[in-house]
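Enquirer: Quick check, what structure comes out for this input:
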Amino acid sequence: MKYNLLGKSGLAVSELCLGTMTFGGSTGEEESIEMIDRFIDLGGNFLDTANVYVSGRSEEIVGKAIKNKRSDVVLATKVRMTTSDNVNGVGLSRKHIMDGVEASLRRLQTDYIDLYQVHVWDHATPIEETLRTLDDLVSSGKVRYIGCSNFFAWQLMKSLACSDANRYVRFASIQPQYSLVSRQMDREMLSLCLEEKVGVIPWAPLGGGFLTGRYSRETPTEGRLTSKVGESAWINRASDKNFVILDALLEAAAELGKTPAQVALRWLLQREGITSPIFGASKLEQFEDNIGAAGWELPDDVWRRLDEVSALPADYPNRFIEKFRRPFELG
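Expert: Modelled structure (predicted):
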């Protein structure tokens, strides 16, 4: 297992992050803990959860699993979503964040969170209030680094500028959806993260299971892609272009003697600016398949082939700007 620094920080995280969204739900406690133990034994140190995963049960299981090895783990969780019927039980207000961090610390059985992430932008709360609160949590020692998730590029840049102007702690990372079949962040977000040295820890690196190779062009009858709504709904994945990408992935996997999931994750691992893709698994055999993305290199020609077939179409303003790129750097 290799390690990367998280954004501008000196925090080293494993090149793969174990996501725990299913823990306590479709994945039972015993198997969840077994996966965490196996991940750590293989050199993984980065675990991601959220206070709303399985109504907090995911955090409870993660806390139980790492209780006696806390210093070996970089623990990430999130705040923002609805946690109660109370009018203040949602959002990124000072109250909801303070209530949320205390509840997460109790469930996780720890006195600090390594990476505390805001789950999505809150239009009702000024970003200054959110960042001031997060800065206070870092100063108190309850949180060590902060991150965001599911932001527009302008929201991330506004947040970074606010932190710089007020000398608040900066977002060290962002957690966006990103995979061979979901490359929207290539338009602006990825270049912003490279420029500002913000770590990128993608979720759904296998397109909600689409890139595992288990789905044909027929509407599925089981698995996550049977959902009628959400990012992993079949209607959002089953495009003609995505099936072209899947065909190229299956061809590359057969050529290399690897599984489609391993090749899809490996493409991400070798993408500039990517810190640590978050992979999930509901069964131990899925975990073993996904962890097999570590420890080898995708040949350059195969990587380029997958990159080209999955690339976004050239559009404005990128198409226009590229026309006038200087062929050299000054100074």
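
Enquirer: From now on I want contacts and neighbour counts done on CA atoms only, so please keep to that.
Expert: Noted.

Enquirer: V79 is in contact with A50, isn't it?
Expert: Yes. Counting by CA atoms under 8 Å, V79 does reach A50; the two are 6.9 Å apart.

Enquirer: Would you state the strands of the stretch 101-250 of the chain in chain order?
Expert: Taking DSSP state E, counting those that start in this stretch, the strands of the stretch 101-250 of the chain run over residues 113-118, 143-149, 171-175, 199-200.

Enquirer: For those, give me a markdown table that also has mean neighbour count and distance to R217.
Expert: Below are the strands of the stretch 101-250 of the chain laid out as a markdown table (neighbours: other CA atoms under 10 Å; distance: least, CA to CA, whole Å):
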| stretch | mean neighbour count | distance to R217 |
| --- | --- | --- |
| strand 113-118 | 24 | 36 |
| strand 143-149 | 23 | 31 |
| strand 171-175 | 24 | 29 |
| strand 199-200 | 26 | 31 |
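
Enquirer: Following up with a second sequence; could you model it the same way so I can compare the two?
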Amino acid sequence: MSTEELKYDPKNMVFRRLGNSGLRVPLFSLGGWLTLGGTVTGVKDIIKTAFDAGINMFDTAERYANGKSELEMGRVLRELNIRRSDLIISTKIFFGTDTSGPNSTGLSRKHIIEGTRASLARLGLDYVDVLFAHRPDPTVPIEETVRAFNFLIDQGLTFYWATSEWSAREIEEAHQVAGRLGLAGPVAEQCQHHMFHRERPEAEYAPLYARYGMGTTTWSSLASGLLTGKYNDGIPEESRFNKHSEDSKFKKAVQELESPEGKEKIRKIRELTKLANEELQTTPAALALAWVAASPNTSTVILGASSPEQVLENLKALEVLPRLTPEIMEKIEAILGNKPAGPQTFVRTALDGGRKAFY
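Expert: All right, here's what the predicted structure looks like:
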């Protein structure tokens, strides 16, 4: 363990509020699904590189590597000796690490509280900054779930709670219950958002952005690496699709690549690669990440990285972001051709020009 405290320098990192909360989070954060828990080596170097580059938010979950991700993150942060107040740590509760008991998973008051305490023990922390409900739980009354997360806030075990992979209806219900009880509702939603997955984050959640100021912490913004362009000419040996070939998620992704729809995606990515290289002098990965970050509803884009070099490559998106002019964005939309439709106004127009519909 380092005896000298590692000080935080934000460098050129952009910060946004996490939803409508007062918490400022870096526009790019680091996730621990593939990075932590034994999947890759050199975890300490990856986290230190991210921190040195201005990333001070790190996301994990009790489910990742069956708790090993939290253990590894806690170990590395202790070894780096980073001041706790300089860090934003988030984890997610739902799946548990031992599914043998009837209450060892889900969003009952029992598992939310016990699972969070177990996560904190693995992380070696007194609290996490943000605690996500990793999935909705229709088997538990929503009031019980809302009260349990607020109990943890009152106890100082987390500062904010949020959702992950919830529908707009489920998030709305949580807000309605929280409002009725005078409790804190979820401040953000951790959702998949990339150039080929847009309907939920851009259309379904639109009323929540307008009504509650909800923000998103996006994952898979490179579509499991597809938007890096490295699959444009086949599947490389060193790619995660080969490294994790037994994982059902990646098996399905490979099958989809070989389908007519998958081939059409590759065609579009080749065009995006050309646009990135010729007009922005950057990589398709940096373009794809900057594109997600350009949404005003994005609070932070969660990066996945298997090496320190990959962290720095992904952070080139910070340089691309201010160059995403309306003209460039229009060219991207023309290539993608999949922009979700906005709400129907039934020929009604806004009374004050420039303002959009309320959702």
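
Enquirer: Superposed, what's their TM-score?
Expert: Overlay of the two chains. TM-score (TM-score structural alignment, normalised by the length of the first structure): 0.91; 326 aligned residues with a CA RMSD of 2.2 Å.

Enquirer: quick one on the thing from earlier: now for the strands of the stretch 101-250 of the first structure, which one comes closest to G295 of the first structure?
Expert: strand 199-200 (20.1 Å; CA to CA).

Enquirer: For that closest one, report the contacting residues that lie outside it.
Expert: 5-8, 172-176, 193, 273-277 (CA atoms under 8 Å, 6 or more residues apart in numbering).

Enquirer: can you give me the helices in the stretch 101-250 of the first structure?
Expert: Ranges of helices in the stretch 101-250 of the first structure, per DSSP state H, counting those that start in this stretch, are 127-140, 153-166, 189-196, 234-237, 240-256.

Enquirer: Adding distance to A65 of the first structure, write those helices out as TSV.
Expert: Listed next are those as TSV, based on distance: least, CA to CA, whole Å:
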stretch	distance to A65 of the first structure
helix 127-140	24
helix 153-166	33
helix 189-196	32
helix 234-237	34
helix 240-256	34
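
Enquirer: right, and those helices - which one's nearest I321 of the first structure?
Expert: Closest among the helices of the stretch 101-250 of the first structure, using CA to CA: helix 189-196, at 13.5 Å.

Enquirer: what's the average distance of the closest one to the second structure?
Expert: Its aligned residues in the second structure lie a mean 2.8 Å from helix 189-196 of the first structure after superposition (mean CA distance after the TM-score superposition for the first structure).

Enquirer: relative to helix 153-166, how tilted is that helix?
Expert: Calculated by axes from the mean of the first three to the mean of the last three CA atoms, to 10 degrees, helix 189-196 of the first structure forms an angle of 20 degrees with helix 153-166.

Enquirer: what's helix 189-196 of the first structure in contact with?
Expert: Outside helix 189-196 of the first structure, the residues touching it (CA under 8 Å, 6+ apart) are F152, A153, M157, G199, V200, G273.

Enquirer: Let me know the closest of those to D315 of the first structure.
Expert: A153 (17.0 Å).

Enquirer: Nearest spatial neighbour of the aligned residue in the first structure for F28 of the second structure, chain-adjacent residues omitted?
Expert: When the first structure is aligned by TM-score structural alignment, F28 of the second structure is paired with L16. Leaving aside its sequence neighbours, L16 of the first structure sits nearest to S276 (CA to CA, 6 or more residues apart in numbering; 4.9 Å).

Enquirer: OK, contacts around that neighbour?
Expert: If you count contacts by CA under 8 Å, 6+ apart, then S276 of the first structure has N4, V13, S14, E15, L16, C17, V200, I201, P202, L269 around it.
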